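Peer 1: sequence plus the predicted model coming up.
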Amino acid sequence: FFAEEAYIADLDSKSGASLKLTILNKKGRIWTMVAGGGASVIYSDTICDLGGAKELANYGEYSGAPSEQQTYEYAKTILGLMTQEKHPEGKVLIIGGGIANFTNVAATFRGIITALIEFRERLIEHNIKLFVRRAGPNYQEGLRRMREVGRTLGIPLYVFGPETHMTSIVGMALGTRPIPKELSVDTATANFALPSGEKDSNKQCQSAQQGTAKAVRSPVVDSRNGRVSQGDAKATQMFTNKTKSIVWGMQNRAVQSMLDFDFVCRRTEPSVVAIIYPFTGDHKQKFYWGHKEILIPVYKQMKDAMTKHPDADVLVNFASLRSAYSSTMETMEFPQIRTIAIIAEGIPENYTRKLIKMANEKNVSIIGPATVGGLKPGCFKIGNTGGMMDNILHSKLYRPGSVAYVSRSGGMSNELNNIVSKATDGVYEGVAIGGDRYPGTTFMDHIMRYQADDNIKMIVLLGEVGGVEEYEVCKALQEKKITKPLVAWCIGTCAGMFTSEVQFGHAGSCANSNKETATAKNEALKAAGAYVPDSFDYLGDVIQNVYEQLVKQGIIVPAPEVPPPTVPMDYSWARELGLIRKPASFMTSICDERGQELIYAGMPISDVLQKNVGIGGVISLLWFQRCLPPYCCKFFEMCLMVTADHGPAVSGAHNTIVCARAGKDLVSSLVSGLLTIGDRFGGALDGAAKMFSEAYDKGMHPAEFVNHMRNKGQLIMGIGHRVKSINNPDQRVKIVKEFVMSNFPATPLLQYALEVEKITTSKKPNLILNVDGVIACAFVDMLRNCGSFTSEEAQEYVNIGAINSLFVLGRSIGFIGHYMDQRRLKQGLYRHPWDDISYVLPEQYNGGN
């Protein structure tokens, strides 16, 4: 067990994503970094099929939308392993993956790119070439960034998208396939739909469909029983263009994805009629239907959803593995449901067997568990199958083709859609039965449906290592139960070539005997009459060859292409892609909570805590966007302490107490106290700062300043106290003053204020520099002389009221204390005594005197 494997395992345990790494041969020259469990197996298969087994260094995957930091850590680990020792022929890194469902490809590439930049010199030193193939949401931007970093770093980096077969880069890396020049790729990620263009798009589609009708006879679908008739053939279909479903679980993105698929297929009404969610009351949830907003009812009880929507015959179950069993069993109590898709993985196998037994008794078809679902172009799709609209449009899933597929791997469904759409006239139906050892429906269940449906002209099977279901297909081929061309491939052929034990992604992908190996299955399928490629690398070529033969024979008559309809893009996604811009409603420059951890003005919260910056340091970050010197932070904390409270008799504390005794909550009581802060109570800090700084800046002598204010008839803010005097000094003022004099680099304004105090106390002993005055002047001295602010910045903070914020924050501590004190003492409602009120009424109401 290598340290790097342990490190990735630890990362995986702390992440919601999937991060796996098995080191096979540290000295190997072929390294992989693959997104997706199924894709990682296929890349390893292809490397072994092309003769690279002995040089394959690792097996692993990163999937489940890892964060940029997690992707960086994973990439850094791989690059670190690759550059530990040199290989005489140099090394290759295959950064591969299928077509992602919802992962922002550009975002995941950021972490990889950061690692590549960090390892630039070592990559060049070790003669490492990189081959990249990826697709999915925002892949264009991701590939552009990859190409750019290749040019910048000066390393051989070849980048391809969905226009290239998934594993073609393996042949390029191993030298068995030529490296083509960069192919032109789309620069946009989806078709924008403008409301005015919707009608035109419908007209185009109608004219294209009329042309299609001339080429091939369309089937007649009875939406009530889901049977399709064409000639004498009849077959029960799982889905039609009238299928209606109920979704278990509040999966808004999945539901919206289904509705968008309906819209792009030009269904007349949504396929989702209701949602079941036991954790809220009955209500309606808003979704989009094209450009319009619609409401879909949400029910707490399943029986209510079934009763009110008797035409629904499909349930898409997004329940967790803990409740998937019970919710599915409950569903089967309602005869209207004929198909159930179970998305959750990890359901105990004995529960799964019970579900299958009950489903067989009730004549219900189960897709899953552990599946992404399935889809039928032009009709219906389950949940997140097919991914975002980019994938659906790219693979032409908005209209039916002639090819049906069945797969174990849900992650490879998008890739199959892509392969079939490029090699043939497109997908007619596709189902991922799920990766668990006991799937609800088997390969044969779906293949026999496809066999009986005249609209399907050829079948594709993607199996995998483990289990023996593929042999049932072999038997059916030999017995001529399957007469349509069947192209088949089982992934996991690399398993027999690994010297160390490797666990693939699915629970069922483990061979317990030689018969269950992928190699044995592929040989058996080929012997039975299936079209089996030599490697997954050639799967698309074999599919295309079979399709072209069927076209030549007249079995498939290609129809005129239906133009892709325009479809709205979600605002949030369009903005993430950088396709639109809009002024933000808010701007902030002090805090960012979006990343791995909270950041205060550029400092991660972990550093804030570990460096022990204290409350004063937090104030300096959030109020002033910078780390101020320690003496400034200490000054802040001292001010908070001396202003925290001044007894229950002052205005703010009095209000807080009265409010608390009236039974109000903490926030209400606190606010009632804060609202008293102003020029007469507490708010003198800002006024004092402005008065003293303006006089000092104008060069006024302290005596001149005092006389000037007296002539104006204004009190000097920060001067005077009701109780304290020159003979009875305020200890708070003394402590703050001594600290400032000892620690601040310069205190000209405080010195000026003290000169003013000498003049005012000579007239009256209580006209001292009070705590507001000393804090205000010291604060201005700090802003002007600590070296962290320009003179303009310092003045701006004075103007916007920053100084008074210290009193507000400090006194809030005391107000909260008074609230808690009153509640702890259980004080009742306060009523002011009559004898403390002077009732002075107008004379005409005083008894007529």
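Peer 2: Here it is on my side, so go on.
Peer 1: when you work out contacts or count neighbours from here on, use the C-alpha atoms and nothing else.
Peer 2: Fine.
Peer 1: tell me the contacts of the closest residue to Leu375 other than its chain neighbours?
Peer 2: Spatial nearest neighbour of Leu375, chain neighbours left out: Lys381 (4.0 Å); criterion: Cα to Cα, 6 or more residues apart in numbering. Contacts for Lys381 (Cα atoms under 8 Å, 6 or more residues apart in numbering) come out as Met258, Phe261, Gly373, Gly374, Leu375.
Peer 1: neighbour-wise, which one of those residues leads?
Peer 2: When neighbours are taken as other Cα atoms under 10 Å, the top entry among the contacts of Lys381 is Phe261 (31 neighbours).
Peer 1: how close does it get to Pro568?
Peer 2: Using Cα to Cα, to the nearest Å, one gets 11 Å for the distance from Phe261 to Pro568.
Peer 1: which residues do these two both contact?
Peer 2: Among the neighbours of Phe261, none is also in contact with Pro568 (Cα under 8 Å, 6+ apart).
Peer 1: in the helix ranked longest in the chain, which of the residues would be classed as buried?
Peer 2: As assigned by DSSP state H, the longest helix anywhere in the chain is helix 804-824. Residues of helix 804-824 classed as buried: 804, 806-808, 810-819, 822-823 (neighbour count, 16 or more other Cα atoms under 10 Å).
Peer 1: and that helix, what does it pack onto?
Peer 2: Contacts defined by 3 or more Cα pairs under 8 Å, 6 or more residues apart in numbering; DSSP states H and E place helix 804-824 against helix 630-643, helix 651-661, helix 666-674, helix 684-697.
Peer 1: residues contacting the first one, please?
Peer 2: Taking contacts as Cα under 8 Å, 6+ apart, the residues outside helix 630-643 that touch it are 614-617, 619-620, 732, 736, 739-740, 743-744, 775, 782, 806-807, 809-811.
Peer 1: just the buried subset of these, written out for ChimeraX, thanks.
Peer 2: The buried residues among the contacts of helix 630-643 can be selected in ChimeraX (16+ other Cα under 10 Å) with this line:
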select :616,617,619,620,732,736,740,744,775,782,806,807,810,811
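Peer 1: in helices, which of the contacts of helix 630-643 appear?
Peer 2: Cross-referencing the contacts of helix 630-643 against helices under DSSP H gives 614-617, 619-620, 732, 736, 739-740, 743, 775, 782, 806-807, 809-811.
Peer 1: against that first model, consider the following:
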Amino acid sequence: MATGQLFSKTTQALFYNYKQLPIQRMLDFDFLCRRETPSIAGIINPGSEGFQKLFFGQEEIAIPVHLGIEAACAAHPTADVFINFASFRSAAASSMAALKQPTIRVVVIIAEGVPESDTKQLVAYAKANNKVVIGPATVGGIQAGAFKIGDTAGTIDNIIHCKLYRPGSVGFVSKSGGMSSELYNTIARVTDGIYEGIAIGGDVFPGSTLSDHVLRFNNIPQVKMVVVLGELGGRDEYSLVEALQQGKINKPVVAWVSGTCARLFKSEVQFGHAGAKSGGEMESAQAKNQALRDAGAVVPTSYEAFEGAIKETFEKLVEAGKITPVKEVVPPQIPEDLNTAIKSGKVRAPTHIITTICDERGEEPCYAGVPIFSLVEQGLGVGDVISLLWFKRSLPRYCSRFIEICIMLCADHGPCVSGAHNTIVTSRAGKDVVSCLVSGLLTIGPRFGGAIDDAARYFKDAYDRGLTPYEFVEGMKKKGIRVAGIGHRYQNLK
């Protein structure tokens, strides 16, 4: 486990499995913190590559999208955080692949339901290689004024209300992501705010523990006090008790373990998290709170008194001269999306399209003044209708017939078999045979339906390696590469 600060104002991340909203929220937070560079370096989306357009303040930026983890790490060697939004089925495999990349230092696993055996393997590998796993079943974490993971702390309004756009003096760690947002608010009310906050996740075997992060906070000079929110179930809090007893933590710790109400029920109670289930007296909230209190932590008598305990501890540090409260700053205004502003009635936008070719007033629709019934009555076709729509007048029959031929050619071949289409069009224009042939051949490329060169290259490689057809197709799928030589979209293996 790392011994100091995980993130900074220059930290960049790779985001696995494209999710527009959490990525945009990260970029909005970047703008709020006046970062010079976006915190998202690249997106990994197996099966597709290119760019995704998002907003960095008022500026629209293009973030590269990569097919795989290795390619993304090679393209962005300074990105050392891997934010994994994969489902529980593939989260472990993709997280392990990321941990094995030399550039990745922190892996955040959002998914719930990751098998415990898989998590144990990830944790063991991370510890052996001095890397950090946050999660599974986490919203991540935040370093105020510097870096935010995914949906941590919720909306921009909530982030501003909790003063997370600039660093405070409090290190905070919790098992719960939802309660983290609540505590960010509480801490902002009675102190100068959060410096760093982490939600370790609610699983039985989290990638990193409460005590791991408290020990980190103890080594960060800007963190003057620590707030911990635990819960019944498991024994993670006892490692924090042990660290306090051994004198490894020399900063004030204000802690509360939730779930004291469990004793009011006659039968065993399972709370929302997988790990929030008491397996005996030692795992009860009451026993943990007492152990923390005995070890020297500030532990209130109830959750309602938690805020007061945090406030009192902070004020004592200020009086002792150990904390100089951070001066407040005014964050920049996040530009509002046009659709949101229109819905709220803040702006009005002119229409972009005005039609002068179609008129639906009267008893029947008209195209450039010609009633639709007369088109049917005269036996006119699609080409005649298009001539009215595009040219606002009836063209000679040979013109409308030419339009229909063009439409039939496009409909039959489609854009990915454009060689044949271009050859035919060139021929209809009256060009010589060589010109017609060349116009088709010059169109052939990787997206052309035949893709002869690519098909030969891939098939020969598979043959040389002795792959079965099934192994070849599965290997191409995992790499996110479409099998060349199959030109139509419906001809693929689902």
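Peer 2: Here it is on my side, so go on. In this text the structure is predicted, and so the values were computed from the model without any measurement.
Peer 1: for the residue nearest to Leu375 of structure 1, what is the corresponding residue in structure 2?
Peer 2: Residue pairing (TM-score structural alignment): Lys381 of structure 1 is matched to Lys148 of structure 2.
Peer 1: what about its match, distance to Ile44 of structure 2?
Peer 2: Going from Lys148 of structure 2 to Ile44 of structure 2 by Cα to Cα gives 18 Å.
Peer 1: same question, Glu328 of structure 2
Peer 2: 37 Å.
Peer 1: neighbour count for these two, which is higher?
Peer 2: In this comparison of Glu328 of structure 2 against Ile44, neighbours counted by other Cα under 10 Å, the higher total goes to Ile44 at 24 against 11.
Peer 1: Asp679 of structure 1 pairs with which position in structure 2?
Peer 2: Asp679 of structure 1 maps onto Glu377 in structure 2, by TM-score structural alignment.
Peer 1: which residues sit in contact with Ala35 of structure 1?
Peer 2: Glu61, Tyr62, Ser63, Gly96, Gly97, Gly98.
Peer 1: quick one, strands of the stretch 301-450 of structure 2?
Peer 2: Using DSSP state E, counting those that start in this stretch, the strands of the stretch 301-450 of structure 2 run over 358-359, 366-367, 370-371.
Peer 1: returning to that earlier point: looking at the contacts of Ala35 of structure 1, which are in helices?
Peer 2: Among the contacts of Ala35 of structure 1, no member falls in helices (DSSP H).
Peer 1: could these go into CSV alongside distance to Lys526 of structure 1 and neighbour count?
Peer 2: As requested, the contacts of Ala35 of structure 1 are arranged in CSV below (distance: Cα to Cα, whole Å; neighbours: other Cα atoms under 10 Å):
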residue, distance to Lys526 of structure 1, neighbour count
Glu61, 30, 25
Tyr62, 33, 24
Ser63, 32, 21
Gly96, 28, 27
Gly97, 27, 30
Gly98, 26, 29
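Peer 1: which one of the residues you listed is nearest Lys300 of structure 1?
Peer 2: Comparing those against Lys300 of structure 1 with Cα to Cα places Ser63 closest, at 33.1 Å.
Peer 1: confirm for me that the closest one is in contact with Met33.
Peer 2: No: applying Cα atoms under 8 Å as the test, Ser63 of structure 1 and Met33 come out as separate, 10.5 Å apart.
Peer 1: leaving out the residues flanking it, which one is nearest to the residue in structure 1 that Phe55 of structure 2 lines up against?
Peer 2: Using TM-score structural alignment, the partner of Phe55 of structure 2 in structure 1 is Tyr288. In this structure, Tyr288 of structure 1 finds its nearest non-sequential neighbour in Ile294, 5.9 Å apart by Cα to Cα, 6+ apart.
Peer 1: is that neighbour part of a helix or strand, or is it coil?
Peer 2: What DSSP: H, G, I helix; E, B strand; the rest coil gives for Ile294 of structure 1 is strand.
Peer 1: before we move on, what about the one 3 residues further on?
Peer 2: Classification of Pro297 of structure 1 into helix, strand or coil gives strand, according to three-state DSSP.
Peer 1: for it, give its distance to Phe263 of structure 1.
Peer 2: Distance from Pro297 of structure 1 to Phe263 of structure 1, by Cα to Cα: 19 Å.
Peer 1: looking at the two, which is more packed in?
Peer 2: Between Pro297 of structure 1 and Phe263, counted using other Cα under 10 Å, the more crowded position is Phe263 (24 against 15).
Peer 1: that one against Tyr288, yeah?
Peer 2: No: counting by Cα under 8 Å, Tyr288 is not a contact partner of Phe263 of structure 1; they are 9.6 Å apart.
Peer 1: could you tell me which residues touch both of the two?
Peer 2: The contact sets of Phe263 of structure 1 and Tyr288 do not overlap (Cα under 8 Å, 6+ apart).
Peer 1: show me what Thr339 of structure 1 lines up with in structure 2.
Peer 2: Per TM-score structural alignment, the equivalent position to Thr339 of structure 1 in structure 2 is Val106.
Peer 1: can you pull the contacts of its match?
Peer 2: When contacts are counted by Cα under 8 Å, 6+ apart, Val106 of structure 2 is found next to Leu6, Asp80, Val81, Phe82, Leu99, Lys131, Val132, Val133, Ile134.
Peer 1: can you put those residues in JSON lines and add secondary structure, neighbour count and distance to Leu388 of structure 2?
Peer 2: Converted to JSON lines, the contacts of Val106 of structure 2 look like this (DSSP: H, G, I helix; E, B strand; the rest coil; neighbours: other Cα atoms under 10 Å; distance: Cα to Cα, whole Å):
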{"residue": "Leu6", "secondary structure": "coil", "neighbour count": "18", "distance to Leu388 of structure 2": "65"}
{"residue": "Asp80", "secondary structure": "coil", "neighbour count": "23", "distance to Leu388 of structure 2": "59"}
{"residue": "Val81", "secondary structure": "strand", "neighbour count": "26", "distance to Leu388 of structure 2": "58"}
{"residue": "Phe82", "secondary structure": "strand", "neighbour count": "29", "distance to Leu388 of structure 2": "56"}
{"residue": "Leu99", "secondary structure": "helix", "neighbour count": "23", "distance to Leu388 of structure 2": "62"}
{"residue": "Lys131", "secondary structure": "coil", "neighbour count": "18", "distance to Leu388 of structure 2": "67"}
{"residue": "Val132", "secondary structure": "strand", "neighbour count": "24", "distance to Leu388 of structure 2": "66"}
{"residue": "Val133", "secondary structure": "strand", "neighbour count": "25", "distance to Leu388 of structure 2": "64"}
{"residue": "Ile134", "secondary structure": "strand", "neighbour count": "24", "distance to Leu388 of structure 2": "63"}
